[in-house]
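K.L.:
sequence? don't have it. structure:
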């Protein structure tokens, strides 16, 4: 692969990665409510999901989704249902939050570990349940890698490039969310508003995904 071809793919990857989507929203929400370090786990899970989606597309399953309305519809409903579930869960967490949280209270190690695993898993599931991402790779990869000749090294280069762009975009949005969190005075009411807004956005994204054809 020539340098100019890779730079073209890099520009496409950056444009796609920095476009706000469910993965970016999850990273921002986690950074706003739990801190930037915890958001790293959702971003890493999302990056692994992106790698799995790219592998799935190259393996030919992306073409199955592109040609089979039933397969695409099933994955679309599953992805939308998961986003709506995240939205409802986030909204209910806001409603159940105590009026005043003690920010200095220590967190039990076991609970923290479970929460990190859950955050990582959520980021992973958001990535792999998005049929639009699979179709994106199905449409883009053949432009940079002939489908009749899969070069493992080129595949790793393209996939690693896109995954790195995904992480870069998440770091950018998490940094912005962390900066806003420091500038804006924290309160229980504001925290509830943030969670409810995030929940509504997840539900909206899930509903919008159901309209994709």
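P.N.:
That came through fine. Note that the coordinates shown come from a computational prediction; the quantities given were computed from them, not determined experimentally. Numbering: from 1, shown residues only.

K.L.:
contacts and neighbour counts: CA atoms only from here.
P.N.:
Fine.

K.L.:
Packing partners of whichever strand or helix holds residue 6?
P.N.:
Here residue 6, judged by DSSP states H and E, is contained in helix 3-17. Here helix 3-17 touches helix 152-183, going by 3 or more CA pairs under 8 Å, 6 or more residues apart in numbering; DSSP states H and E.

K.L.:
Could I get the buried residue list for the helix it packs on?
P.N.:
Neighbour counts over helix 152-183 (16 or more other CA atoms under 10 Å) mark 155, 158-171, 173-175, 177-178 as buried.

K.L.:
Below is structure B, check it against A:
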């Protein structure tokens, strides 16, 4: 069983990562602005449903690696760190872009499945889970697979909270993101710093 300290730290990190600009929360923002807050919340449910697929793959894959091959885990760890650096580089270089105008109304069912499709067709999410979750596994806390499952659930809960908050506050976020180049640039830089910090932590993890 994970310690309270680890759970608190992981939940905080998950909240911060969910807040940092990325395809998922920008997608929720777009749907909220163009279709309304309810549409953003339904889209969030779809995205988080898709995360279950990636988290399950991470739970199964990392558990095997932890138990069988230190060399394989080291290689995976370095690949994960390299991927996080790549994300940071993209965030630092990202330019502010205006959000699109309103679209025709879309059914809630379509929005839900659109969120699922967007999530499960992004292979980078699986790599991200593999890079992020192992940093918080405690070798002395029991079965690795159970810990990974717990961490996955916590991450999905954090994403639900953040993305739903984005949907509800879409009007305010539109003022800062859609109309302010400086705000977009700041958020991109913040995302870059977060990914660099995670990459460094992962690269030094044993």
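P.N.:
Right, received. Where do you want to start? Quick caveat: nothing in here was measured; it's all calculated off a predicted structure.

K.L.:
what's the TM-score here?
P.N.:
Once superposed, the chains reach a TM-score of 0.62 (TM-score structural alignment, normalised by the length of the second structure), with 181 aligned residues with a CA RMSD of 4.1 Å.

K.L.:
one step back: tell me which residues of the helix holding residue 6 of the first structure are tucked away?
P.N.:
Buried residues in helix 3-17 of the first structure (16+ other CA under 10 Å): 6, 9, 10, 13, 14, 16, 17.

K.L.:
With stretch 70-83 of the second structure instead?
P.N.:
Result for stretch 70-83 of the second structure [16+ other CA under 10 Å]: buried residues 73, 74, 76, 77, 78, 79, 80, 81, 82, 83.

K.L.:
For the aligned residue in the second structure for residue 170 of the first structure, which residues are in contact?
P.N.:
Using TM-score structural alignment, the partner of residue 170 of the first structure in the second structure is residue 159. Going by CA atoms under 8 Å, 6 or more residues apart in numbering, residue 159 of the second structure touches 14, 15, 18, 48.

K.L.:
residues in contact with the second one?
P.N.:
Shown here is residue 15 of the second structure, whose contacts under the criterion CA under 8 Å, 6+ apart are 155, 158, 159, 162.

K.L.:
quick one: which of those residues is nearest to residue 197 of the second structure?
P.N.:
Nearest to residue 197 of the second structure among the contacts of residue 15 of the second structure is residue 155, at 18.0 Å by CA to CA.

K.L.:
which residues in the second structure form helices?
P.N.:
Here the second structure has its helices, by DSSP state H, at 4-19, 23-35, 37-68, 70-93, 108-120, 124-132, 144-168, 170-173, 181-203.

K.L.:
from memory residue 47 of the second structure sits against residue 122, does it?
P.N.:
No. Counting by CA atoms under 8 Å, residue 47 of the second structure sits too far from residue 122 to count as a contact (10.8 Å).

K.L.:
So for those two, which sits in the more crowded spot?
P.N.:
residue 47 (29 against 13; other CA atoms under 10 Å).
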